[in-house]
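any chance you could fold what I've pasted below:
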Amino acid sequence: MNNDINKTAVIGMGALGMLYASQISSALGPDAVYFLADQNRIERYKKMTFTINGTPWSFPIKSPAETDPADLIIIAVKYNALPSALETMKYAVGPHTTIISVMNGIDSEAIAGNRFGDEKVLYCIAQGMDAMKFGSDLTYTRSGELCLGTRIKGQEDRLKALTRYFDSAGIAYRTESDILKRLWGKFMLNVGINQTCMAYEANYAQALTPGTIYYTLVGAMREVISLSQKEGVTLTEGDLESYIELLKTLSPEGVPSMRQDGIARRPSEVEMFSGTVRRLAARHGLLVPVNDMLYEKIKKIEASY
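Prediction:
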């Protein structure tokens, strides 16, 4: 196969979609990347002025009918939008297309692989960024990094091509030998910080201050540790502590994506976090009272919209 990556399609014009599209555009030119969207979204986007850290930005946007197979597709949508995103991007997937997901959770890669072929989908975890998007305005102080790895045998050449491309685009990354543990570690972090900040209307500084909010954060993460061990992934208390230290590097007044959802009064990704924890825990006969509480609390918040 031809391993060179020249044309990137991004689906999802949220914080991470805009972050990576702008990095690629800045380094490789505006013709190197475009967004994929259905016609309704395109019409809505045409009426909006997008900014990144206060600077106006514009990106090419194509409908499914206008696109040809891309070399790389970055999936950057909310969990509940994944099925429609896969449908929107189907004409952009060719035999040599590589697909990565910067979504949270632990199953978007498998879902995309089932639709388009496991050989096309690499593991990718986005971490360490403090990007926030409200309306059409993206702000961030830390762009973080992507953790990359293969999912199945025979993907090594795809991974090498992707890292070459990210080198040229100036996108920070690291390759992981145990990418599955990293995936579960980021899931553990998000189950804690995303849900806790939404449930308690907190920012990072408030979530890290000893007290009810902090103990909820840690308790939810510890339940994922127990669950991971049942799933054959060995997360430890040391992993939890390292992710707490990572949170301390983010802007204290910043908030994670689910808190942004709450502020905007839009549906959150609670099903991807405590919803997944509860489903898997039931399979193993585990009790997850902190995630049960967060699930119910967030569902009540959403019901009030």
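
only C-alpha atoms for contact and neighbour calcs from this point on.
Fine.

what about S304, how many residues nearby?
Neighbour count for S304, taken as other CA atoms under 10 Å: 8.

kindly report the same for S168.
Neighbours around S168, by other CA under 10 Å: 12.

what secondary structure does it sit in?
Secondary structure, DSSP: H, G, I helix; E, B strand; the rest coil: S168 is helix.

that one contacts A27, doesn't it?
Yes: if you go by CA atoms under 8 Å, S168 and A27 touch, sitting 7.3 Å apart.

give the contact list for V255.
Shown in contact with V255 (CA atoms under 8 Å, 6 or more residues apart in numbering): D130, M132, C197, A202, N203, Y204.

hang on, the fourth one in a helix?
No: the assignment for A202, made by three-state DSSP, is coil rather than a helix.

before we move on, the earlier item: out of the contacts of V255, grab the one that's most surrounded.
Most surrounded of the contacts of V255: other CA under 10 Å gives C197, at 25 neighbours.

now it. Nearest residue, chain neighbours left out?
R259 (5.7 Å; CA to CA, 6 or more residues apart in numbering).

and the residue most central in space within the chain, how far from P210?
With distances taken as CA atoms, centre = their mean, M103 lies nearest the centre of the chain, 2.4 Å away. For M103, the distance to P210 (CA to CA, to the nearest Å) stands at 29 Å.

and what of A9?
A9 is 43 Å from P210, by CA to CA.

do G170 as well
37 Å.

more neighbours: these two, which one.
G170 (15 against 9).

now do the contacts for W57.
W57 neighbours (CA under 8 Å, 6+ apart): T49, F50, T51.

ok, of the residues you listed, which come out buried?
Neighbour-count burial (16 or more other CA atoms under 10 Å) applied to the contacts of W57 gives F50, T51.

which stretches in the stretch 151-300 of the chain count as helices?
156-169, 179-200, 204-207, 212-230, 237-247, 257-263, 276-284, 289-303 (DSSP state H, counting those that start in this stretch).

winner for burial among those?
The highest average neighbour count among those, using mean count of other CA atoms under 10 Å, belongs to helix 179-200 at a mean of 24.

that one: how far from the chain's middle?
11 Å (CA atoms, centre = their mean, to the nearest Å).

and that helix with helix 212-230, angle?
Calculated by axes from the mean of the first three to the mean of the last three CA atoms, to 10 degrees, helix 179-200 forms an angle of 150 degrees with helix 212-230.

what angle do helix 179-200 and helix 289-303 make?
Using the same axes, to 10 degrees: helix 179-200 against helix 289-303 is 50 degrees.

which residue ranges form the strands in the stretch 51-200 of the chain?
55-57, 61-62, 72-75, 98-101, 123-129, 132-134, 137-139, 143-149, 173-175 (DSSP state E, counting those that start in this stretch).

any chance of those in TSV, plus distance to F187?
TSV is the format used below for the strands of the stretch 51-200 of the chain (distance: least, CA to CA, whole Å):
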stretch	distance to F187
strand 55-57	31
strand 61-62	31
strand 72-75	17
strand 98-101	14
strand 123-129	9
strand 132-134	19
strand 137-139	23
strand 143-149	13
strand 173-175	18
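
also this sequence, please, to line up against the first:
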Amino acid sequence: MSSPPTSAEAAATTETIAVVGTGAVGTALAAWFARAGHRVVAGSRTAPERPVVVIDEGDGPRAYPVRWHTDPAQADTTADWVFVATKLPHTPAAAKWLPALVGPTTRIVAAQNGVDHRERFAELTTVPVVPALIYFIAERLAVGSVQIRHADPELVLPDDEIGRQAARLCNDSGIVAETEPDFTTQAWRKLLINATANPLTVLTCRRLEVLGEPPVAELALALLEETVQVGRAVGARFDESSPSEALARLQAFDPHGTTSMLQDLENNRGLEHEGLTGTVVRLARRHGIPTPVSGTILALLRGLSVNDRARDTI
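Purely as a prediction, here's the structure:
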């Protein structure tokens, strides 16, 4: 990870950055931007005792100041950037913050899972939205506190004007970000990981080590093969080796690592299966592609979620 800017550099480039949704990803982003000297506003339904975010990157916890709001009415200024880091089911709740935070020059970064970021926000706002793929692994320890496992890069954004602007903001703040000309393929490569690791860890109630067991690995490969077929139908560039390469990547992850959906299950939060496995099945039907394994996994996840206590909150 690159070094954060010096205080002098930060003073010259300070921006107001709002982070809506303070789960693992949102808390990490808020901490990184606050560390770089930006004015950070955190929007969430709950707040820690102190107006700080605490991040542990392997060298012990460190706290950085933020302005913490639990109601959009508390926001007294618009932001230069709004990073929406809510879970997919909570996107409508995130939209309630936008009128208070978005001004004529505000740009929105959708730091969420899935492959349809811009479409998701099309009916919610008229300001520019840039999708972001998150590759660092974060585990929320408490409200406003997160533990990080770094990746290189940490974020991937599209190689267009607003994507390059967001990448410069991140890199200047010490967050490793890259731009990708073929963002469609990159987003589907991420979906390969998310639509496999998340459901299988949830349905087995185990961490990533479960993907090393032969029967689960066989099931994972079947999911990957179906997702690759659907991705090709919508323009992602995959070859015959893509499923096996994705499985090898999954099995190379830290076996003690978790997934965002498993964390949601353990904390009785709503699951993101509709935006992950549900997207695969929905697009498969549109293109006439059979997805029996993904369809079965989706049915099980929907059954598991019948008694979700998640509400339209963040």
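
after superposing, what score do the chains get?
Remark: TM-score between the superposed chains equals 0.85 [TM-score structural alignment, normalised by the length of the first structure]; 287 aligned residues with a CA RMSD of 2.4 Å.

including distance to M89 of the first structure, could the contacts of W57 of the first structure go into a markdown table?
A markdown table is the format used below for those (distance: CA to CA, whole Å):
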| residue | distance to M89 of the first structure |
| --- | --- |
| T49 | 24 |
| F50 | 22 |
| T51 | 25 |
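
and the contacts of W57 of the first structure, which is closest to S108 of the first structure?
S108 of the first structure has its nearest neighbour among those in F50, at 27.0 Å by CA to CA.

pretty sure that closest one is touching S58, no?
Yes: using CA under 8 Å, F50 of the first structure is in contact with S58, at 6.6 Å.

closest one to F187 of the first structure out of the contacts of V255 of the first structure, please.
Closest to F187 of the first structure, out of all of the contacts of V255 of the first structure and judged by CA to CA, is C197, at 15.2 Å.

check contacts around the counterpart of the closest one in the second structure.
Taking TM-score structural alignment, C197 of the first structure has T201 as its aligned residue in the second structure. Residues near T201 of the second structure by CA under 8 Å, 6+ apart: R207, L208, V210, T258, T259, M261, L262.

please point out which of these the first structure shares.
Retained in the first structure: R207, L208, T258, T259, M261, L262, out of the contacts of T201 of the second structure (criterion both residues aligned by TM-score structural alignment, their matches' CA atoms under 8 Å).

for the aligned partner of S305 of the second structure in the first structure, which non-adjacent residue is spatially closest?
Aligning on TM-score structural alignment places S305 of the second structure opposite E302 in the first structure. Counting by CA to CA, 6+ apart, P267 is the residue found nearest to E302 of the first structure once chain neighbours are left out, at 6.5 Å.

now for the aligned residue in the first structure for A93 of the second structure, how many residues are close by?
Aligning on TM-score structural alignment places A93 of the second structure opposite S84 in the first structure. Applying other CA under 10 Å, we find 11 residues neighbouring S84 of the first structure.

can you tell me how far the closest residue to L28 of the first structure other than its chain neighbours sits from I42 of the first structure?
Excluding the flanking residues, the one nearest L28 of the first structure by CA to CA, 6+ apart is A169, at 6.3 Å. Distance, A169 of the first structure to I42 of the first structure, using CA to CA: 26 Å.

cool, and K299 of the first structure?
Counting by CA to CA, the gap from K299 of the first structure to I42 of the first structure is 30 Å.

the helices in the stretch 1-150 of the first structure, which residues?
15-28, 39-46, 82-88, 108-116.

buried deepest among these, which one?
helix 15-28 (a mean of 20).

and the angle from it to strand 123-129?
Using the same axes, to 10 degrees: helix 15-28 of the first structure against strand 123-129 is 90 degrees.

between helix 15-28 of the first structure and helix 156-169, how many degrees?
70 degrees.

contact partners of helix 15-28 of the first structure?
Counting by CA under 8 Å, 6+ apart, 10-11, 30-34, 74-77, 102, 131-133, 138, 143, 168-171 sit against helix 15-28 of the first structure.

okay, now the equivalent of P60 of the first structure over in the second structure: neighbour count?
Aligned counterpart of P60 of the first structure in the second structure: R67 (TM-score structural alignment). Neighbours of R67 of the second structure under the rule other CA under 10 Å: 16.

was I right to think R67 of the second structure contacts V40?
Yes: between R67 of the second structure and V40 there is a contact under CA under 8 Å: 6.2 Å.

any idea how far A112 of the first structure is from the closest residue to A92 of the first structure other than its chain neighbours?
Excluding the flanking residues, the one nearest A92 of the first structure by CA to CA, 6+ apart is P69, at 3.9 Å. Plainly put, P69 of the first structure is 16 Å away from A112 of the first structure if you go by CA to CA.

just to revisit the earlier point, and the furthest pair within the contacts of T201 of the second structure?
Among those, the pair separated by the greatest distance (CA to CA) is V210 and M261, at 14.7 Å.

just to revisit the earlier point, contacting residues for the residue nearest to the centre of the first structure?
Here M103 of the first structure is in contact with I75, A76, V77, K78, Y79, I125, A126 (CA under 8 Å, 6+ apart).

give me the nearest residue to N291 of the first structure, chain neighbours excluded.
For N291 of the first structure, the spatially nearest residue (CA to CA, 6+ apart) is S274, at 5.3 Å.

to which residue of the second structure is that neighbour aligned?
Using TM-score structural alignment, S274 of the first structure sits opposite T277 in the second structure.

what of F116 of the first structure?
Match for F116 of the first structure (TM-score structural alignment): T125.

correct me if wrong: the residue nearest to E302 of the first structure contacts S257.
No: look at P267 of the first structure against S257 with CA under 8 Å: they stay out of range, at 11.2 Å.

tell me how far T201 of the second structure lies from E213 of the second structure.
From T201 of the second structure to E213 of the second structure the distance is 12 Å (CA to CA).

hmm, I typed the wrong one, I wanted L304 of the second structure.
Counting by CA to CA, the gap from L304 of the second structure to E213 of the second structure is 23 Å.
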